[in-house]
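A.B. asks: Compute the structure for the input listed below.
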Amino acid sequence: MGLTKSTGLTGPTGPAGAGADPPARWGASGISVWLDGLSRQRLASGRLAALARQGRIAGVVSDPAFLARSPAGGPYYTGQLGDLAERGVPAERALKALAVHDIRWACDILRPVHEATAGVDGLVCVTLDPRLAHDAGATLAEARALWRAVDRRNAVLGIPATEAGLTALSACLAEGINVSATLVLSAARHRQAWDAYAEGLERARAAGRHLASLASVASFPVSRVDTAVDALLDREGTLEARAMRGAVAVAAARHVHEQYERMLGEPRWHALAARGARPQRLLWTATTVPEPGASGLLPTRYAAPLLTRGTVTAVTEETLDELSELDEPEAAGSAPAAGPGTYATARRLLGHLRWFGIDHGELASRLETEALKELNDAWHQLLDRVTLSLDKGPATGEGTDGTA
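C.D. replies: Below is the predicted model of the structure:
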């Protein structure tokens, strides 16, 4: 899977085996599809391995909101939690032990993809403790500890793109740690994430590191934008407002992608690329349509139009199945081929937000704050569930996680 520079947000092009599942064909076109959600159940059941082996996914991304629904929620963690309880391990350390176990396992499953793509894909992206989002030093220390514990080159540590988070992101890269800038909700924040990435690469090079071995993505949570904007448009209640419902998120993503392509042409990036650096790819997350039937949007409304060379689209398994039902033209979305025309359309649509009193920059800032609160709440929920499991004491027998 190459990093072919695209000319806009377009659908998949180029065959990769007639009759193959569309996600499997897209990989040959430089389009990466990752699975949104890492759980012990998917690991132990062999489901993740099957999806990777079939070429349907090329990576995994997960965060506390998803993980909060996994630990202590079934038999898959019983054995390891029992061992941890027997040893009197406190909840925070136990949670990290569970996470390290699953990250290592997923990295090993995806190692063949990582090797076959020369490190472009086969990545496992997991979010660090979101409570540290505004503390650069603590984030760096946490990243160092987790990186050493996981000890896998295809792991990627997610850091919220706050001011402190981006400082930590640069420092991580300087030390050879793969990182993801998460919660990138505007073109302005994406510019900052890109600059932090470039600074990290420059520091890594000064330290004598091989830039080709470093991986990074910038995560744009697509549906979050429409969820917020649609609520504001509904207050307007006009025909013009209703016409924009469900359309702003993809336009915002296209606007960010347009900037991404411009940055690939900048002298600073050319100097880094000449030293072997890979671009910090855009990662489209939160591509599931909330209540697709009620909203009137197709389940693939966000995932399909954003499939493009050189970017990553993270989808749930349900959305992946929906994408598999589409043929290639449909998967490209109903909009005309991207490029300058589509980018101009996206800019024009975003400009219309002002008619309804919506400032895109202020909205992005609010969404970042809300998302961080949700991640913090999910993290506390995780700790609570692990604490309850540990309080039950050692388990008897053997758990389905393979631990005793």
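A.B. asks: only C-alpha atoms for contact and neighbour calcs from this point on.
C.D. replies: Will do.
A.B. asks: Do I have it right that Trp314 meets Thr300?
C.D. replies: One thing to correct before we go on: residue 314 is Ala, not Trp. No. Counting by CA atoms under 8 Å, Ala314 stays clear of Thr300, with 11.8 Å between them.
A.B. asks: Name the residues contacting each of those two.
C.D. replies: Common neighbours of Ala314 and Thr300, counting by CA atoms under 8 Å, 6 or more residues apart in numbering, are Thr287.
A.B. asks: And those two? Which one has more around it.
C.D. replies: Neighbours per residue (other CA atoms under 10 Å) separate Ala314 from Thr300, with Ala314 holding more: 29 against 22.
A.B. asks: Point me to the helix or strand that includes that one.
C.D. replies: Assigned by DSSP states H and E, Ala314 belongs to strand 312-315.
A.B. asks: Ok, Ala252 next?
C.D. replies: helix 248-263.
A.B. asks: swap in Ala50?
C.D. replies: Using DSSP H and E, Ala50 falls within helix 47-53.
A.B. asks: any idea how far that helix is from the chain center?
C.D. replies: 18 Å (CA atoms, centre = their mean, to the nearest Å).
A.B. asks: For it, buried residues please.
C.D. replies: Buried residues in helix 47-53, counting neighbours by 16 or more other CA atoms under 10 Å, are found at 48-49, 51-53.
A.B. asks: Next, the buried residues of the helix or strand just after the strand holding Ala314.
C.D. replies: Downstream of strand 312-315, the next assigned helix or strand under DSSP H and E is helix 317-324. For helix 317-324, the buried set under the neighbour-count rule, 16+ other CA under 10 Å, comprises 317, 319-320, 322-324.
A.B. asks: With distance to Asp359 as extra columns, can I get those in TSV?
C.D. replies: Shown next, in TSV, are the buried residues of helix 317-324 (distance: CA to CA, whole Å):
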residue	distance to Asp359
Glu317	34
Thr319	31
Leu320	33
Glu322	34
Leu323	33
Ser324	37
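A.B. asks: want to put them side by side, so please do this one too:
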Amino acid sequence: MTNTPTAQLSSAGVSIWLDDLSRTRLTTGSLAKLIEEKNVVGVTTNPSIFEAAITKSDAYKTELAHFAAQGIRSEEAVFEITTADVADGCDVFASVAESTHGVDGRVSIEVDPRKAWDTEGTIAEAKRLYSKVNKKNVYIKIPATVEGLEAITATLAEGISVNVTLIFSLDRYRAVVNAFLSGLEKAKANGHDLADIHSVASFFVSRVDTEIDKRLDALGTEQAKSLKGKAGLANARLAYQIFQEAFSSERWELLADAGALPQRPLWASTGVKDPAYPDTLYVTGLVAKNVVNTMPEKTLDATFDHGVVTGDTITTSYAQSNDLLNELESLGISYNDVVTLLETEGLNKFVASWKELLNHVQDALDEAAREV
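C.D. replies: Reported below is the predicted structural model:
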């Protein structure tokens, strides 16, 4: 499959990951098929994905009945189920991880989102997840809250690979890169082999357009309408500029000389929310070397079917992207207000999904216990 759009995307330097995981994907072989046919080389998960996987499938019924018989409650049941699925996913990608020396072939699992504002709690949860999954190609996802930055550094310092998630702002991304570099510096001091520590920084894309487009619609002017659907790409492209600058610095070179690999930008939330936009907008518009694009299956299928890959669509657009964000500010659309709101909404959504999952699993456990 060398001439497909997904193959072309891979050749251009973009690692394609699937933003989904379920027991059904694992047992039917559909995940392995995506590796073979559509160039998928990794998987990301989040609380919403697990909530959908467990609540909409009977694949976990036998396991839940077993937990009920043991008197296990929902939090521990969810921990056991999700870590088992992620460990099995890691096995599916083991050969990819080996062939890429750990750069790809990764499966991510997120810390309990309720701990996003708890530094020490996040560190403890990251270690617990890493120990339970017990696979070298697992990524522990940590939200890029202010409290999460220190947890990111501490987790990396333990030699644990980290997927930093829910990044919306350029300033926060700079802080994430600093947390990564600090983590590697501490890991080196702790005697860890830096070549074994990997990281991605998940920069969210489509949600930026969703919020800014809403504000542009409220303005209603022709100028405002002309800017719709452009902020998400501009924001991500400027993040890549930061990536290039940070990983050509003297500070980075010292770590690279010790075997470290850069923290790649990962484009998240790449499914198009507005049907008026091309369904591959956040894929073909964000092509450059050393990036990851994690896609919902609908976006992956669209890219495979009719994505047009024209090479680098990022590095020649920095000035234009910066001008666009400045123009939005001139219209009274506050960048800082937007990204702060999006972080809060994103975290609240994950917390809500996690609580729904726990409640659903507890109901299933109670029902199973009554049937015994």
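A.B. asks: sorry, back to before: check the mean deviation of the next helix or strand after the helix holding Ala252 of the first structure from the second structure.
C.D. replies: Per DSSP H and E, the first helix or strand lying C-terminal to helix 248-263 of the first structure is helix 267-273. Superposed on the second structure, helix 267-273 of the first structure shows a mean distance of 0.6 Å to its aligned residues (mean CA distance after the TM-score superposition for the first structure).
A.B. asks: And what about the counterpart of Gly176 of the first structure in the second structure, helix, strand or coil?
C.D. replies: Matched by TM-score structural alignment, Gly176 of the first structure corresponds to Gly159 in the second structure. Three-state assignment for Gly159 of the second structure (DSSP: H, G, I helix; E, B strand; the rest coil): coil.
A.B. asks: got a list of what Thr82 of the second structure touches?
C.D. replies: By CA under 8 Å, 6+ apart, the residues touching Thr82 of the second structure are 50, 109.
A.B. asks: what about the helices in the stretch 1-150 of the second structure?
C.D. replies: Under the criterion DSSP state H, counting those that start in this stretch, the stretch 1-150 of the second structure contains helices at 5-11, 23-28, 30-38, 47-55, 61-70, 74-92, 94-99, 119-133, 146-157.
A.B. asks: and the counterpart of Ala65 of the second structure in the first structure, how many residues sit next to it?
C.D. replies: When the first structure is aligned by TM-score structural alignment, Ala65 of the second structure is paired with Gly82. Gly82 of the first structure has 24 neighbours, counted by other CA under 10 Å.
A.B. asks: What is the neighbour count of the residue lying closest to Gly82 of the first structure once chain neighbours are set aside?
C.D. replies: Of all residues not flanking Gly82 of the first structure in the chain, Pro394 sits nearest, at 4.0 Å (CA to CA, 6 or more residues apart in numbering). Using other CA under 10 Å, Pro394 of the first structure has 19 other residues around it.
A.B. asks: residues in contact with Pro394 of the first structure?
C.D. replies: 81-86.
A.B. asks: repeat for Glu37 of the second structure
C.D. replies: Met1.
A.B. asks: Between the buried residues of helix 317-324 of the first structure, which sits nearest Glu291 of the first structure?
C.D. replies: In terms of CA to CA, no member of the buried residues of helix 317-324 of the first structure lies closer to Glu291 of the first structure than Thr319, at 12.8 Å.
A.B. asks: wait, doesn't that closest one sit right on Pro290?
C.D. replies: No. If you go by CA under 8 Å, Thr319 of the first structure and Pro290 don't touch, sitting 11.8 Å apart.
A.B. asks: okay, and the common contacts of those two?
C.D. replies: With CA under 8 Å, 6+ apart as the test, Thr319 of the first structure and Pro290 reach no residue in common.
A.B. asks: Tabulate the helices of the stretch 1-150 of the second structure (CSV), appending distance to Asn322 of the second structure.
C.D. replies: Below are the helices of the stretch 1-150 of the second structure laid out as CSV (distance: least, CA to CA, whole Å):
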stretch, distance to Asn322 of the second structure
helix 5-11, 25
helix 23-28, 41
helix 30-38, 34
helix 47-55, 32
helix 61-70, 51
helix 74-92, 39
helix 94-99, 36
helix 119-133, 33
helix 146-157, 25
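A.B. asks: Which one, of those, ends up nearest to Gln223 of the second structure?
C.D. replies: helix 5-11 (33.2 Å).
A.B. asks: Check which residues of that closest one are buried.
C.D. replies: Within helix 5-11 of the second structure, the residues that count as buried by 16+ other CA under 10 Å are 5-10.
A.B. asks: And stretch 211-227 of the first structure, by the same measure?
C.D. replies: 211-227.
A.B. asks: Specify, as a residue range, where that stretch falls in the second structure.
C.D. replies: Using TM-score structural alignment, stretch 211-227 of the first structure pairs with 194-210 in the second structure.
A.B. asks: quick one: the match of Ala65 of the second structure and Thr387 touch, right?
C.D. replies: No. Judged on CA under 8 Å, Gly82 of the first structure makes no contact with Thr387 at a distance of 11.9 Å.
A.B. asks: Show me whatever sits in contact with both of the two.
C.D. replies: Common neighbours of Gly82 of the first structure and Thr387 are not found (criterion: CA under 8 Å, 6+ apart).
A.B. asks: follow-up on the earlier one: can you pick out the most distant pair from the buried residues of helix 5-11 of the second structure?
C.D. replies: Across the buried residues of helix 5-11 of the second structure (CA to CA), the longest gap, 8.6 Å, separates Pro5 and Ser10.
A.B. asks: which stretches of the stretch 251-372 of the second structure form strands?
C.D. replies: Along the stretch 251-372 of the second structure, the stretches classed as strands by DSSP state E, counting those that start in this stretch are 264-268, 291-295.
A.B. asks: helices or strands up against the strand holding Ala314 of the first structure?
C.D. replies: strand 32-36, strand 281-285 (3 or more CA pairs under 8 Å, 6 or more residues apart in numbering; DSSP states H and E).
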